[in-house]
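> here is a sequence with its predicted model. Questions after.
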Amino acid sequence: MSLITHPCAVCGQTTTLWCSRCQSIWYCSPDHLQGDWPRHKRECVPVNAAGHPNTIATPPPAQQQLVQVAAMLFAPEEDRSRLITVQCRPQGTASQGMCPMPLVQDYFTESVPNTIILTQGLNGEPLRFPLHIWYCPKALQRGSPVNRAIHRITSGAAARPWCGTVIVLKFNGSRRQGYSDASTNDLPALSAYFLAYK
């Protein structure tokens, strides 16, 4: 006996999972249910309200608030880095100690960004607040135009030029369970990193 599948309301992938509240829409993952909830909640009628008294409806997923932090943007065509606001989506519960997910994909249209965690600053000193560097590996590999903002903070002395967009977030501590606001005070450690990168 095969299971009856339905398309996910978000991506169309076949699934057997449905919204437990209304049981009339399907999702392939909890993330897709969470992401579609702002739209779906307007039409989500609990099954017991629709005349099904024997069904116990579970409440909808709790809305998780996005967290905003200041990050540094090194745009390839700009001469200086600048501070931007980045939204971070919580993952898991606070007790699980999972770091929120920065929503930076819009800055990287060519590919999914890679990340580097910088834990040492000038002269190899440990950073009390590690830096989370997001970059496009394809831009580095294919020799896109040199990032002028990074070229400027390294005075053009880097062993290998950085290309493409770079975004830097600052962890709120060495356990890396969240972010705090990045600032221009983080530029010396970044400059040292970009100078040493090969």
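Arrived safely, thanks for sending.
> CA atoms for contacts and neighbours, from now on please.
Fine.
> now the spatially most central residue of the chain, nearest residue through space, not along the chain?
When C-alpha atoms, centre = their mean is applied to the chain, the residue found nearest the centroid is P102 (2.7 Å). Closest residue in space to P102, ignoring its immediate chain neighbours: C88 at 4.1 Å, by C-alpha to C-alpha, 6 or more residues apart in numbering.
> which SS state does that neighbour fall under?
strand (DSSP: H, G, I helix; E, B strand; the rest coil).
> how about it, what does it touch?
66-69, 100-103 (C-alpha atoms under 8 Å, 6 or more residues apart in numbering).
> swap in Q65?
So Q65 contacts 89-90 (C-alpha under 8 Å, 6+ apart).
> next, the one to line up against it:
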Amino acid sequence: MNTNSLISHPCTLCCMPTTMWCSRCQNAWYCSPDHLSSDWPRHKRECAPVNAAAAQQQPYNMIATPAPVQQELIAVSALLFTPEEERSKIISVQCRPQGTLSQGICPLPLSMPPNTIILTQGLNGEALRFPLHIWYCPVALQRGSPVNRAIFRITSGAAEKAWCGPVVVLKFNGSRRQGYTDAGSNDLPALSAYFLAYK
């Protein structure tokens, strides 16, 4: 988290430093919900909602909320399978955090193929402690993309489905799938079994 972006502002009512603001207009700073309520008769004349959802809120529901923090990108290791190469390779993928960590929303990778599959079982149907997130393009074959040589190699050409185009695999950091951890060569057996079984 970038602590430099947690800039304190003076509370509109008492001038105490605060990082919370009126969640409706996001222009007035308050050190507590009580101070926002106390200042509401005056503030409501200048409080213009920043979006339609905020406009529908009732004044008595207004609270002082922390201002959003500019979160830095998160880099994790992922496996890349390409049509051009015989072996997968480990790459670094930049992910943008979504929401806050307490909301449990998984980061969103930047510049990834459009579709995903979440692999929760490994060899012999055993549950994976760290599920794998497979990103691929479902229309790669229709676009004339070549068969993915790296996947062809780890399945010894026995996969029922010809995987085409690039495939990127990220690894969740736990069964709740709220974030990613580094993927690596230890994940190849489960992926190979999946690519073989996929129809």
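Sure thing, it's come through. Everything numeric in this text was worked out from a predicted model, so none of it was measured.
> give me the TM-score for this pair.
TM-score for the superposed chains, counting by TM-score structural alignment, normalised by the length of the first structure: 0.66, backed by 142 aligned residues with a C-alpha RMSD of 2.4 Å.
> just to revisit the earlier point, any idea what the residue nearest to the centre of the first structure aligns with in the second structure?
Counting by TM-score structural alignment, P102 of the first structure lines up with P109 in the second structure.
> same thing with Q87 of the first structure?
Per TM-score structural alignment, Q87 of the first structure is aligned with Q94.
> what about P188 of the first structure, which SS state?
P188 of the first structure is classified as helix under three-state DSSP.
> not counting sequence-adjacent ones, nearest residue to it?
L122 (7.1 Å).
> and the one you found, how many residues sit next to it?
Residues lying near L122 of the first structure (other C-alpha atoms under 10 Å) number 13.
> buried residues, the biggest strand by length in the first structure. List them.
The longest strand of the first structure (DSSP state E) is strand 126-135. Using 16 or more other C-alpha atoms under 10 Å as the test for burial, strand 126-135 of the first structure gives 127, 129-135.
> tell me the one of these nearest R160 of the first structure?
Nearest to R160 of the first structure among the buried residues of strand 126-135 of the first structure: Y135, at 14.7 Å, using C-alpha to C-alpha.
> mind listing what the nearest residue to A192 of the first structure once chain neighbours are set aside touches?
Excluding the flanking residues, the one nearest A192 of the first structure by C-alpha to C-alpha, 6+ apart is L122, at 6.1 Å. With contacts defined as C-alpha under 8 Å, 6+ apart, the neighbours of L122 of the first structure are 188-189, 192.
> from G164 of the first structure, how far off is L122 of the first structure?
Noted for L122 of the first structure: a distance of 24 Å to G164 of the first structure, by C-alpha to C-alpha, to the nearest Å.
> what's the burial count for the nearest residue to N147 of the first structure once chain neighbours are set aside?
Counting by C-alpha to C-alpha, 6+ apart, N147 of the first structure lies nearest to P76, which is 3.8 Å off, once chain neighbours are set aside. Counted with other C-alpha under 10 Å, the neighbours of P76 of the first structure add up to 21.
> regarding P76 of the first structure, what is its secondary structure?
Per three-state DSSP, P76 of the first structure ends up coil.
> ok, I84 of the first structure touching L73?
Yes: when contacts are counted by C-alpha atoms under 8 Å, I84 of the first structure is listed as touching L73 (6.5 Å).
> tell me which of these two has more neighbours.
Looking at I84 of the first structure and L73 with other C-alpha under 10 Å, you find the greater number of neighbours at L73, namely 21 against 16.
> which stretches of the second structure form strands?
Using DSSP E, strands in the second structure cover 9-10, 17-18, 20-22, 64-66, 74-81, 89-96, 108-109, 115-121, 127-136, 167-172, 180-181.
> distance to P33 of the second structure added to those, as a markdown table?
Output for these, formatted as a markdown table (distance: least, C-alpha to C-alpha, whole Å):
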| stretch | distance to P33 of the second structure |
| --- | --- |
| strand 9-10 | 14 |
| strand 17-18 | 12 |
| strand 20-22 | 9 |
| strand 64-66 | 5 |
| strand 74-81 | 33 |
| strand 89-96 | 30 |
| strand 108-109 | 32 |
| strand 115-121 | 41 |
| strand 127-136 | 40 |
| strand 167-172 | 37 |
| strand 180-181 | 35 |
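> measure I117 of the first structure to L131 of the first structure for me?
Taking C-alpha to C-alpha, one finds I117 of the first structure at 6 Å from L131 of the first structure.
> please read the previous query as pertaining to N114 of the first structure.
14 Å.
> ok, now I116 of the first structure?
Counting by C-alpha to C-alpha - I116 of the first structure and L131 of the first structure are separated by 8 Å.
> list the residues that contact the counterpart of Q71 of the second structure in the first structure.
In the first structure, the residue matched to Q71 of the second structure (TM-score structural alignment) is Q64. Q64 of the first structure makes contact with 89-90 under the criterion C-alpha under 8 Å, 6+ apart.
> next: V168 of the first structure.
71-73, 131-134, 182.
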